[in-house]
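Chemist: For reference, the sequence and a predicted model appear below.
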Amino acid sequence: MSSKESKAVLKEVREAIKGEKFKEAIEKCEALLKDEPKNYMAYLLLGAAYQSTNKTEAAKSLRKAVEFSPTAPTVALQGLANCAPLNELPKIYEQLVDLVPEKYGYYFEKLYAAGLNNRNIADECFNIFKRELKRNEQNEDRRKLVLKYLARIWVSFDFDVPTDDEILYKSGLEEILADSFIDQHLDANKRYLKLLYKQEDYANCFTHACEVTTKYPNDIYAYEWVCKVYCEAREVAKACLEKTDKPIEHYVETLLQINPKASLGLLIKAIQLFENQQYVSARDLLYRVQELQPKYRVALELLARTEMLIGVWGLALPLLKMIGNDNSVEYAMCLSHLSNNEKELQETIELLQKCDKNEEITATMARCYFKLGDKAKLREMNLSICQQAEFLMTPEAAINALQTSSDKDSFEVLFLLSKLYLQLTNYAAALNCMLKATRLQPHSSECFHYLGKIYYDTKDIVRARKCFEKCVNLNPLCESAVNNLSAIYQQLGEEELNEALLLNTLKYMKSEDSKRIHYKLGLHYFNVNKWDDAIQSFRTAIKLDVNCMNYWESLGDAYSERGSYNSAIRVFQKILEMNPTNIYAKLKIALIKSIIRMYPEAIVDFDELLSTHPDYLPGLKGAAEAHFGLANNLKQEHLYGRCKEHLQLAMNYLERTFLSLNDHNMFWLWRLTANVFVQTACMPSSLAYLEVSGQLAKLEEKTALLSRKDLFILASRFYTCAIKLKPNSFIWYEFALCSYYCALHFPDEAVSHLDMATKACKMAINEQSGRWQNWNLLGVINLHQAINKLPLAQHCFIQALNLERKSYTSWTNLGVLYLKLDEIKLANQAFQRAQQSSPIYGNAWIGQAMIAEAIGEEAEALDLFRHCQQFEYHPESSLGYAYWVCKVLTDEEKCKMPHYRHAIDSMFADIVSLDAINWHIKNEEKEATQAALSFQGFLNIRQKHYHLAERAYQQAVESTTAGEERDKLLINLGYLYLKINRPSEAINCFNRVTHASFKAIIGLALAFVRADQHQEAYSVYNSVLKSLTDENEDKAGMILVAMAAMVYGSQGEADTKTILYQCILLKNSPIQALYSACALGILHLDNQLTTTILTELKKYENIEVHCAHIAYLTAQHYAAINKTRKGLTYLLSRVHVFPHCAELRKILANYLLDHFSHASQYHVATSQIAMSSIELLHRNKSKKSDCIEDSKSLLIASRALRPINKIRSLKLIQHAIRLHPQNENAWRALQEVH
């Protein structure tokens, strides 16, 4: 395309752009550029066309235009500035500034705006301005403008200021400061102040800050700089303030109004207070400043100086170390007061020797030499009179020297004089001097410390408290003052203040120095029963000093008091690992085991302790208490022999204590000994005695054996001695209880003992009327039959219940009172309330059982007494249950009732009641009643304990006077002798019966028979028959059967038949007569008699009670007439009719064994039938299994199996022997098998 055509096309493009026909313009430009790819104007117009539609394409075209521009590309760059990305703008504007210098202000603004809008290109803009600054050093106006923009970017983006650029930076800030309308004006002021401070131009910094406060009165920054410069360059600041019209207080107050927590404002206030010698107030403010600015050196230095002036060297030392002044004179002064370490003191001396000598340094060095004990060095030093008096002279000489010194009214002299007078216990002079010294330096913590000590030693607790509080307020690290003040708080009972004091002290102490305060805090928590806090404090103290035994012991005590007994034991065991001879740890382990009722282990520990320290009083006391506690446990378990043994051992230890001490004014000793006496006296009669030293009992014998009465008398004396030492409700209560027990055991003297018990109980109530046990005991005393003041007893029980509504003991006693008054409903309600309060309190259930007896609810009474057996032993419940069980067992009708049957068979009432009555008689011993012994005898017979039954009946007979009851006992004993086949003793018993009854006479006759005295027996039976009336034909029949049996043995068959015919002819002849007649016929082969009798027995054949007997006689009849197969068939038919009858199966097994042992097909069957009889018997709940009968059945089974299975037969024989070792047949069978 020619040049002319190109120009025409470009003209058309311009016209299209003017007409906003951008698409047409773009197409023409692109067409032109295809022919002329380096056409500058085409690219320029193409970029212009794209400006409104596509900035990216526009930028591409304009870049080409800049590239192919034949001259300076001003227009292209101006266009590119409108569409280029931000990161390209700085270079574009830099080129435009050079190309269009007359518009430098416009492009500088554009360049600043570009940098301000994008942090990523701000650095580049900043560097462009710096280059422009160098290029325009001669053009002042342009330079100032560049400097202003440069500083604005500097301020806006907080660029670092290199040391080389500080002058440039300062000039730029000054340009901004000159124009107050710039947005960054306030920020520039802040940066300017910071720069001046950095350049240590404190005067200009302070002056400019004051000016800024005028321009920006509500902005805090300038006020802070005013205060900061004042704090760090006080002299400069004061000089500047003289040129202004506002004092420093104006700036401080304004700063604190804007920000009440402004640390610099508070610091200036502290400085002013310090300058006015108000050190305490200054320190308070400085601590606030430290909280706000923990590492501000100026504040820390001033705080350290303040603490040193107050005398708190322990707080000043870490402050000096924190700010790096650990090589300063101040640091050495602090060390000289605090340290006793030889190395540190030597280092302090070396440090001070490098310093110029003055009075303070000399005193500090002297203090170090004094602590090191280097008197020679002290004498070499040039010491003042005061220093000589402190470090070299005796107190008396020092006082004389100081009193004659020229500066005797100075603080140092007065303070030292007071300390010297205090050493000589001249409290008045010490107080006078210390008060004068305190007036001179009221901020000195040491003055108040010594004032407190003087007042404390002179028993002026009020003033001592105030002085120590002031001292601790000034110097919280003064451990002596803290200890004394803590002791005062504890003495006054102000535990909360004591806790606050100790906690406040710990805030200031280093952890390694705080162990004693932690320990003291632990003791405080221990005293106020805060066990967890006490444990934590003791553990902290132990961490700081693991070898201190006191800390470990206190920790163990805290665990023990909290109830963490295992942890306490482990702590004390740890102590013993560190120190095996620690007696306290051994004692505490034993005591803790006593507390948790590990009495046997505790006793072992006490014995070990006392073996090495036989006269150790706490050990003797602990051992006695452990034995006494174990005795109480054993008594509850009714192990009276062992209980008595431990009571004697407890008495032995208490006796050793009494005899080894000259001073017996120990309450616990008298009380514990009296308790041992009472517990022993309440033992069963055979054990109610103690062996005691005659000296202790005030008897002539070396060792006295004290009876029950002696024990009660001595217990009363000991309780009286304990009351004299420490009267309180508990000891009066125990004394009253002792007197009450005495009344129970000695009824003849009951009135006098109960009177004493009443008086003692009233004294207990006077001491503590709010203790329900006291009222309850007084009620029990008045309920006793010797006093029988029932209204008063009722009042006492109600008082007890008003104090403790859930006192099941008082409810039960109230129920007994109502029961005594025959108020059944009220008694029931009282016992019910007792049961609700404690469902396991047996006495309440006994009360309900007695109510059931009273209203005739026999089944309920039995159940209630049985329930009582689940609780601990009680004589009333054991006797009551045995009575009701015996009553049921002797009543055939009741035994058939399901309720009673269940109680006997399923709940083993007879066994449980026997166990209960055994306990009863064991406890009561000689006081056991004949009824209890009778119950024991009856229940033992039921369990086939014949020897025990015999002994029980014999004791009952011996304890009973002649009369009806004694006759019953003799009859029972006689029948027992008959059961165990001792007829001679039976005859003796029956002959001793004074009022003969039918049962006694029959028993006597039976005894004669058993003793083969048939004539006497016949005579007795005959006399009974004559005395019987027609109404007693059943008894006559039984007597005739017995006579027949006796006659058969002595006179033969004929007379026996006569008597049996006579019996059978009776109207209500017993079935036993038929059995006897049938057996007689079988034995003597009298078939007619046998057949006749069996015909009579047919009507009883299907009655289960008689079926086995009838089946046996019938089978034996068939066997006698050689019809064994028919007998077997008959027995099998009866087994089918009564398959559950064990006795019938046993008869069948015996029959098979006797008559069919030759038939091998019956051997297994015979064995199985015998075994099934045992199983059926065990299943039958109405009958008890009998080991003797089971042994016989096993022997039958064994004999049946012997021909076919000897091993099984042998096992059955062995089983039979185990069940009944006296079974002679089983032993013979065992021999035969072997």
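Modeler: Nice, I can see it. Predicted model, so just to flag it, every value in this text is computed and none were measured.

Chemist: okay, CA-based contacts and neighbour counts for the rest of this
Modeler: Noted.

Chemist: gap between the one helix or strand E330 maps to and the chain center?
Modeler: Using DSSP states H and E, E330 sits within helix 329-338. Relative to its chain's centre, helix 329-338 lies at 50 Å (Cα atoms, centre = their mean, to the nearest Å).

Chemist: Ok, stretch 94-114 next?
Modeler: The answer for stretch 94-114 is 84 Å, by Cα atoms, centre = their mean.

Chemist: Endpoints of it, how far apart?
Modeler: Criterion Cα to Cα, to the nearest Å; first-to-last residue distance in stretch 94-114 is 12 Å.

Chemist: thinking again about what came up before, how far does whichever helix or strand comes after the helix holding E330 sit from its chain's centre?
Modeler: Next in sequence after helix 329-338, counting helices and strands by DSSP H and E, comes helix 342-353. Chain-centre distance of helix 342-353: 54 Å, with Cα atoms, centre = their mean.

Chemist: Tell me which residues are up against helix 342-353.
Modeler: By Cα atoms under 8 Å, 6 or more residues apart in numbering, the surrounding residues in contact with helix 342-353 are 327, 329, 332, 335-336, 339, 361, 365, 368, 372.

Chemist: Now do the helix holding E330 and helix 342-353, the angle between them.
Modeler: 150 degrees (axes from the mean of the first three to the mean of the last three Cα atoms, to 10 degrees).

Chemist: what comes up buried for helix 329-338?
Modeler: 329-337 (16 or more other Cα atoms under 10 Å).

Chemist: do the same with stretch 305-321
Modeler: 305-320.

Chemist: out of the residues you listed, which are inside helices?
Modeler: Among the buried residues of stretch 305-321, the members found in helices (DSSP state H) are 305-310, 313-320.

Chemist: Dump those residues into TSV; add distance to E925 as well.
Modeler: Putting these into TSV (distance: Cα to Cα, whole Å) gives the following:
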residue	distance to E925
R305	89
T306	87
E307	84
M308	85
L309	87
I310	84
W313	81
G314	78
L315	79
A316	83
L317	83
P318	82
L319	84
L320	87
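
Chemist: just to revisit the earlier point, contacts for the helix holding E330 next, please.
Modeler: Contacts for helix 329-338 (Cα under 8 Å, 6+ apart): 308, 313-314, 316-317, 320-321, 325-326, 344-345, 348-349, 351-352, 355, 361, 364-365, 367-368.

Chemist: Second structure follows, compare the two:
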Amino acid sequence: AIKKAIELEPTDWRHWNVLGVIACSKLDHKPSLAQHCFIKSIQCEAKNVIAWTNLGTLYFNKGDIQLAHEAFRVAQSVDPTYLACWIGQALIAEAVGHEEAMDLFRHTTELGFHPESALGYGQWVLSVLGDSHKRDSEYFHYCIHQMAAVPSASDALTRYTGRIRTNPVAYNMQGLLFEHQNLLQSSVVALQKALFLLEQNDPGKTINDVRLNLARVFCKQGKYEDSVRQFELCDLGSSVEYMCIYGLALFHNNKLMDSFKVYQHVLELLGDNPRVSQVYTALGMVAYKLGDMEGAKTQLFEGFQTDQPSPKGLLALCALGLIQHDLTLASAVFEELSKQEDKEKYIKDILLLQTYKFIIEGDTVKAEANLKKEVQEYPSNSSLWSLLAVLILTQDQGRGAAVVEYASSALSLVGSGARQMESILQILGQLMAGHHHRHDKDKNALKTAQKVFHSNPGCKSTLISLACAVHAEAVIKRALTGEEGLFTVENGYLDISLKYGKLNDDLENWCLQQLIVNHIEERNISSVQASLTLLLNKNKLSPEIEEFVKSITMFLSPEMNETALSDTPHKLQILIICAWL
């Protein structure tokens, strides 16, 4: 039919082009005829981007790279927006190992969608991400960060898998790109689809790689049982990286002895590798969880004595020394940490441990002086300002204004997405300093707490901080005007926190105590007794809570007189210090 069309209209380039495409097919593979047809099509219409691109593709498949490049170049000059000729140039660059291959594939995804460009760009992005030698280079910064490579490649592969649902390689790459964006559930879905397709067809060696990827993502998700199950189906071989992740999954799945054995095997595989210190750190972690303090110290000390001790291992050894009040060991570790090249990366952890050491020694003045010295050296590090605020908050509750000042300094340095801790510190400082609405109409504890809660309404810490601020305002308003409506508002916040907050034991106990105080302020004795019963039903009460319960019981006693009341410890004051989760 095409030949008859050419006889009738020999000058129509489309007929020649179709015949050339047919000659390229597997059913009628005639490369010479195809070349002749594409050239005739170009002769009929010189500005023929389709024929030039098809001719370039033919040359590329035959291995004639130079002629293919020339044909694609002409096609680009005829129509710079034609996607297929750019894909051809990208494939040529990839074949000859040219560094512009990734940029060319990226450009094809910007021009439009094509299956080949989506796969090509995704593969290039993942290859660059997987090359650890390039991560600190300008090339990496440009290709990955500046060009937003990961989301772009991810979007391209999402369109690909939306049309072609039978390619396990595409799903695997999509899962890896989702993982890099921390979209872990989407990553799991994509990797499970890849695994399903491989199980239905010939799995080969690829299925092991997909299982390892899925196991790693499960571990990141915190689904350690699923992670262990996938690892047990894999051939780990001598992969140190995956063995370490397997050991971590076993650790979190409470299979501590199995985890210890895995890390010991990794130790044997590494030999004299500089990374051996990190494995000693992991072994120390497992030993500590097993309750073997001396074993943990031994493992961490072994890492300490290697040529390149792990900073995290040093921090763990120092913390263990402080727990056991071995200040000589802690001092030796601090000296080693001061020699680390990346000391600034761990400065907050180092200073936190140093602060604990000074507190153990009973010298909070020196702890504050040490923090202030480091803040002057690293004034742009917001975490140090926050740490200074926390120290004063916990050790000197009469200096609320200083807490506000340091928390405000930290807030000025952090980005908009990481302000929660600093904001709560500011609220607590304002409560301690007595910054209520009469002190400052705009900058007071309640206004700050409301802003923080509105910025993150799903966070239990912000809700409880708001309850603190409401309580303070409620007491002040009742004293000034007799209004008691804010106590009801506070009850609502505390009830929500207790019912939906999934609080830890300390914070749940705090909420119950605050609820009891609030009911007493309202003179609602029946509710006090109900909340007190809930508190007493807790399995274990700290001495402080027992003293609180004793005070409330005495308060509720009908035999209580004024003398007994005056002797009761003042446990009904405004509770403003909230334990963080």
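Modeler: Happy to help now that I have it. Quantities reported herein were computed from a predicted structural model and do not represent experimental measurements.

Chemist: where does the TM-score land?
Modeler: After superposition, the two chains reach a TM-score (TM-score structural alignment, normalised by the length of the second structure) of 0.73; 459 aligned residues with a Cα RMSD of 2.5 Å.

Chemist: about what we covered before: which residues of the second structure does the helix holding E330 of the first structure align to?
Modeler: Following TM-score structural alignment, helix 329-338 of the first structure has no partner segment in the second structure.

Chemist: What are the boundaries of the strands in the stretch 201-350 of the first structure?
Modeler: Using DSSP state E, counting those that start in this stretch, no strands are found in the stretch 201-350 of the first structure.

Chemist: And the helices in it, which stretches?
Modeler: Taking DSSP state H, counting those that start in this stretch to define them, one finds helices in the stretch 201-350 of the first structure at 202-215, 220-232, 234-241, 248-258, 263-275, 279-292, 297-310, 313-322, 329-338, 342-353.

Chemist: With E876 of the first structure as the reference, name the closest of those.
Modeler: Evaluated with Cα to Cα, the helices of the stretch 201-350 of the first structure place helix 313-322 nearest to E876 of the first structure, the distance being 76.1 Å.

Chemist: ok, the residue most central in space within the second structure to L176 of the second structure distance?
Modeler: For the second structure, N182 is the residue whose C-alpha lies nearest the centre (Cα atoms, centre = their mean; 6.4 Å). Distance, N182 of the second structure to L176 of the second structure, using Cα to Cα: 10 Å.

Chemist: Q491 of the first structure: neighbour count?
Modeler: 11 (other Cα atoms under 10 Å).

Chemist: Which strand or helix spans the residue mapped onto S1167 of the first structure from the second structure?
Modeler: Superposed on the second structure with TM-score structural alignment, S1167 of the first structure falls opposite A407. Per DSSP H and E: A407 of the second structure is located in helix 400-413.

Chemist: What of G415 of the second structure?
Modeler: Counting by DSSP H and E, G415 of the second structure is found in no helix or strand.

Chemist: Which stretch of the second structure lines up against stretch 1089-1098 of the first structure?
Modeler: Using TM-score structural alignment, stretch 1089-1098 of the first structure lines up with residues 329-338 of the second structure.

Chemist: Ok, stretch 864-873 of the first structure next?
Modeler: So stretch 864-873 of the first structure sits over residues 104-113 in the second structure, by TM-score structural alignment.

Chemist: buried ones in that stretch?
Modeler: 104-109.

Chemist: just checking, which of these belong to helices?
Modeler: Checked against DSSP H, those include these in helices: 104-109.

Chemist: Pick the one among the residues you listed closest to Y82 of the second structure.
Modeler: Nearest member of these to Y82 of the second structure, counting by Cα to Cα, is T108, at 9.2 Å.

Chemist: Just tell me what D1012 of the first structure corresponds to in the second structure.
Modeler: By TM-score structural alignment, D1012 of the first structure lines up with N254.

Chemist: For burial, what's the neighbour tally of that match?
Modeler: Neighbours of N254 of the second structure (other Cα under 10 Å): 16.

Chemist: got it, and the one 3 residues further on?
Modeler: For M257 of the second structure, the count of nearby residues is 15 (other Cα under 10 Å).

Chemist: picking that back up, identify all contacting residues around the helix holding A407 of the second structure.
Modeler: Contacts of helix 400-413 of the second structure (Cα under 8 Å, 6+ apart): 380-386, 388-390, 392-393, 419, 422-423, 425-434.

Chemist: where exactly do the strands run in the stretch 601-750 of the first structure?
Modeler: With DSSP E, counting those that start in this stretch as the criterion, the stretch 601-750 of the first structure has strands at 690-693, 703-706.

Chemist: Let me have those strands in JSON lines, adding distance to R135 of the first structure and mean neighbour count as columns.
Modeler: Below are these laid out as JSON lines (distance: least, Cα to Cα, whole Å; neighbours: other Cα atoms under 10 Å):
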{"stretch": "strand 690-693", "distance to R135 of the first structure": "122", "mean neighbour count": "20"}
{"stretch": "strand 703-706", "distance to R135 of the first structure": "126", "mean neighbour count": "17"}
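
Chemist: what's the closest of those strands to L1083 of the first structure?
Modeler: Among the strands of the stretch 601-750 of the first structure, strand 690-693 sits nearest to L1083 of the first structure (Cα to Cα), with 70.3 Å.
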